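K.L.:
Attaching a predicted model along with its sequence, questions to come.
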Amino acid sequence: LTIKPLMALKSPYLVMSGTWIIGMLIGLCINSASGLAMLLMVTMFPILLGLGVSRLSATAAVATTLCFDWSPSDTGTILSAETAGVDPVVYWSHYQVPIVAVAFVVVGVLHYLTQKYMDKRDGHIVQPMEVEKVEEEADNAPMWYAILPVIPLALILSFSSLWITTIKMNIVMAMFIGLTIGVMCEYGRWRDGQKVLGDIQTFFDGLGMQMANVITLVVAGQTFAKGLVSMGAITTLIDGSKNLGFGPMAMMLVMVAIIAVSAIVMGSGNAPFFAFAALTPAVAAHSGLHPVLMLLPMHFAASIMRNCSPITAVIVVSSGMGGVSSFDLVKRTAIPMAGAMIVTIGMTFFYYYTGW
């Protein structure tokens, strides 16, 4: 039902870029990169494959949908605003939104060009699925079953600051409500409890396998991060940069570079940013830079560069669900994320020199 009208566009990679933009907008309501990726992997990912996009390209677009933690309710956004002494709403509307608005165009175009070129380089042939053949081979599932995969996403968007605020809804709750509704529909269809329970085991098998990988890598990454902080390696680097007499924007670039490298090595965006955010006001005061102009690019650098780490949770989850290598995946995300970093740094310089 979804693929038929999208085929009329004659441009699967345009739909893929649109998926990234839609994911970024949904990210205003869903603050978890992994949670958002899981939702889109069961909704948009099959559509992109059906249009002829390769698994790597489709997974890259989905995995990077929250490369900017720009939600007003995001913990990093709130921490940045409070540390900089700025109202969170002002921080979001005056500083974050303009950067993301520019990134929509730049990263969207880079995804289109990068994934299309790499698919062609790898010998991938864009071949849309034969809708009629799929319909013939289906086990006569009712057409309204197309609604089921969208239920978790609908719940998340409905019970949020966009609409109903009296009821709280999180990713796990939405996924299990959707699962329960699916089980009830299947039982009503087959009237065979044993078959339905047997089929649903697939869900829990996949859940256990993916989470085992994620937990292992997250624990390893956090242990390594704690070791770096305990050794004082990064603090020493910051002190050395200050002693060299770097100017305001040079110090900003140093802090951003530290966060970016840490996010890739640690496989986490929050870990390095939360560890060094408290140091930022003192560093900013020493260099004569407003704290927000140091915290803002640091915050975005952390969320951007985690998408270039093969051990970060969102990359592991997405690659596992997409059936691709996480190392091959980060090769596809590197160029669009480099564009996102350039936009972030460029806009920060714009803020600084225009007195925004």
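P.N.:
Now that the structure is in, tell me what you want to look at.
K.L.:
CA atoms for contacts and neighbours, from now on please.
P.N.:
Noted.
K.L.:
Does anything pack onto the lengthiest helix in the chain? Which helices or strands?
P.N.:
Assignment by DSSP state H gives helix 193-231 as the longest helix of the chain. On a contact count with 3 or more C-alpha pairs under 8 Å, 6 or more residues apart in numbering; DSSP states H and E, helix 193-231 meets helix 171-190, helix 248-266, helix 270-276, helix 313-322.
K.L.:
from the ones you listed, which stretch is densest packed?
P.N.:
Neighbour counts (mean count of other C-alpha atoms under 10 Å) averaged over each of the helices and strands packed on helix 193-231 peak at helix 313-322, with a mean of 25.
K.L.:
Could you report the neighbour count for residue 294?
P.N.:
Residues contacting residue 294 under the criterion other C-alpha atoms under 10 Å number 26.
K.L.:
got the contact list for it?
P.N.:
Applying C-alpha atoms under 8 Å, 6 or more residues apart in numbering to residue 294 gives the contacts 252, 255, 280, 284.
K.L.:
Please report how far the last one lies from residue 162.
P.N.:
This points to residue 284. In this view, residue 284 and residue 162 are 35 Å apart by C-alpha to C-alpha, to the nearest Å.
K.L.:
So the two - more neighbours on which side?
P.N.:
residue 284 (21 against 11).
K.L.:
what sits against that one?
P.N.:
If a contact means C-alpha under 8 Å, 6+ apart, then residue 284 has 248, 290-291, 294 as its contacts.
K.L.:
Take this one as well and set it beside the first:
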Amino acid sequence: MGILMIFSTILATSIVAYYILKQYNPIFVFLFSGIILLILAFYLIGTPIPSQTQRNVEEITFFTTLLDSFTFITTTFQKQLSGVGLIIMSVAGFAAYMKHINASAKLAFLANRPLSKIQNKYLILSGTFVVGMALKIVISSYAGILLLLLACIYPVLIALGIRPIVALSVLSLITLDYGPKDGNSINMADMIGQKDNVVGLFLHYQLWVVLAYVVIIALLIPFYFAWIDKRDKAKNRLQEHNEIPEIINPQCPTFYILLPWLPIVFLFVAYFLQIKLDVITANFMSIALVFVIEFIRHKNAKKLGEDMVVILKAMSEIFISVVSIIIAAGVFAEGIKALGGIAILGDGIANLGVSAVILTITILSFLVYFFAMIMGSGIAAFNAFGRLAPDIATKLGIAPITLVLPIEIASALGRAASPIAGGILALAGFAKVPPIEIIKRTTPLLLIGMGINILVSWYLTFL
């Protein structure tokens, strides 16, 4: 029976990967496969379908089993929409408002000023990477921050004599999802049962992996891309244009660069003052404050109503692109868990002792890296497998965060290695180069990032 459970788990995962590679909609694939797996697990090994309906044995039929599986989907939607889903939607609404009033663009525009003081162009690339990663805490969308940097910093890099493909490659490395406002960070906190402790998890765990990644990659960038330039020129690769895009200064007051930081400030102040404040409230407080500032600036109450439509539209769009994937991936994860293969493998790994921790972190991290790469979505891969991690961590006798964290980081690194990820396509389209040319140059650094992620996460298990 154990072999059947492991085989069915591997088979199910492989089939899902196949259809995602075939460009089937991941939401449909996850939901449909999740339902099938829940039903198969019930009939193959007797795993009860997680449903609020309590039935006697004589009442159970195929129809009631099917009904219970759909009831589980309903409860999953209800739970996520009232919890993590609403948090992510509020973050997206605030981010869209900052873009609408040019506050986030102004922040990115002014961030490039220190870069112009650096003489060595390869050190400028390192500076660009560090600045971009710092901005990522307030501009949490991968595609969003890349589009801003393309408008504000990319032209500066080209004007300083940096080749477009090299500039694009460095920008693509600004990939880690982190901080109290980030959707994957919020999801990570929810997975380990600490939804209200996003700030604490960031300060005590996530921050250290991010810092290690930023420091090491920033040190490697000058040497690595100097070598890339020599190699490409020796092989006469890519006939690149030298047209310098126009640098646009967004039209809004300079102090608007402070506005995107408002939710972060509210959350950190509340955390250190031991005041209970959730991410949703912090975002809506920030929106209300910006409304007041915008009214004082424009003296137009009608404009605020139009701004609210921008916020609500962004919330609906993030439901389609992110929240629905979280829900569907959660159903799939429950189906995989019901097959029992993960539990058996977890028990087997747990018996290996200390080496079990780093082995498990490595296997799960690269599994998520691979899935993010073929899906083009970090959040989809993370939710499909991240929800399995807490149970495995319990079997290993470690805190769930030390296993969920490296999976979360791996999902972001895998997305940066995907030629179909929205951010990579935006970069490639902007400079008219094939996405794979970016991926070929960044993969070695992304794999180094994976090594940093695994080692630091493993070290955190002993703290």
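P.N.:
Good, I have the coordinates. These numbers come from a predicted model, not from an experiment.
K.L.:
still on that earlier bit, let me have the helices and strands packed on helix 193-231 of structure 1 in CSV, extended by distance to residue 216 of structure 1.
P.N.:
Output for these, formatted as CSV (distance: least, C-alpha to C-alpha, whole Å):
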stretch, distance to residue 216 of structure 1
helix 171-190, 20
helix 248-266, 13
helix 270-276, 16
helix 313-322, 10
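K.L.:
Out of those, which gets nearest to residue 75 of structure 1?
P.N.:
Among these, the nearest to residue 75 of structure 1 by C-alpha to C-alpha is helix 270-276 (9.1 Å).
K.L.:
Tell me the residues of structure 2 aligned with stretch 28-46 of structure 1.
P.N.:
Per the alignment by TM-score structural alignment, stretch 28-46 of structure 1 matches residues 137-155 in structure 2.
K.L.:
first vs last residue of that stretch, how far apart are they?
P.N.:
End-to-end distance for stretch 137-155 of structure 2, by C-alpha to C-alpha: 23 Å.
K.L.:
now stretch 150-161 of structure 2
P.N.:
End-to-end distance for stretch 150-161 of structure 2, by C-alpha to C-alpha: 16 Å.
K.L.:
Structure 2: which residue goes with residue 306 of structure 1?
P.N.:
Aligned by TM-score structural alignment, residue 306 of structure 1 pairs with residue 415 of structure 2.
K.L.:
Quick check: residue 408 of structure 2 touching residue 184?
P.N.:
Yes: with contact defined as C-alpha atoms under 8 Å, residue 408 of structure 2 counts as touching residue 184 (6.8 Å).
K.L.:
Now the common contact residues for those two.
P.N.:
Counting by C-alpha under 8 Å, 6+ apart, the common neighbours of residue 408 of structure 2 and residue 184 are 177, 382.
K.L.:
still on that earlier bit, to residue 232 of structure 1, which of the helices and strands packed on helix 193-231 of structure 1 lies closest?
P.N.:
helix 270-276 (11.6 Å).
K.L.:
equivalent range in structure 2 for that closest one?
P.N.:
Against structure 2, the aligned range for helix 270-276 of structure 1 is residues 379-385 (TM-score structural alignment).
K.L.:
quick one: that stretch to chain centroid distance?
P.N.:
Relative to its chain's centre, stretch 379-385 of structure 2 lies at 9 Å (C-alpha atoms, centre = their mean, to the nearest Å).
K.L.:
Could you list the residues in contact with it?
P.N.:
Stretch 379-385 of structure 2 has contacts (C-alpha under 8 Å, 6+ apart) with 26, 183-184, 187, 322, 325-326, 329-330, 332-333, 364, 368-369, 371-372, 375, 407-408, 411.
K.L.:
post-alignment, it versus structure 1, mean distance?
P.N.:
Taken against structure 1, stretch 379-385 of structure 2 registers an average deviation of 1.0 Å after superposition, with mean C-alpha distance after the TM-score superposition for structure 1.
K.L.:
Can you tell me how far the nearest residue to residue 147 of structure 2 once chain neighbours are set aside is from residue 148 of structure 2?
P.N.:
Residue nearest to residue 147 of structure 2 in three dimensions, not counting chain neighbours: residue 426, with 7.1 Å by C-alpha to C-alpha, 6 or more residues apart in numbering. For residue 426 of structure 2, the distance to residue 148 of structure 2 (C-alpha to C-alpha) stands at 11 Å.
K.L.:
which parts of stretch 9-26 of structure 2 are buried?
P.N.:
Within stretch 9-26 of structure 2, the residues scored as buried using 16 or more other C-alpha atoms under 10 Å are 9, 12-13, 16-17, 20, 26.
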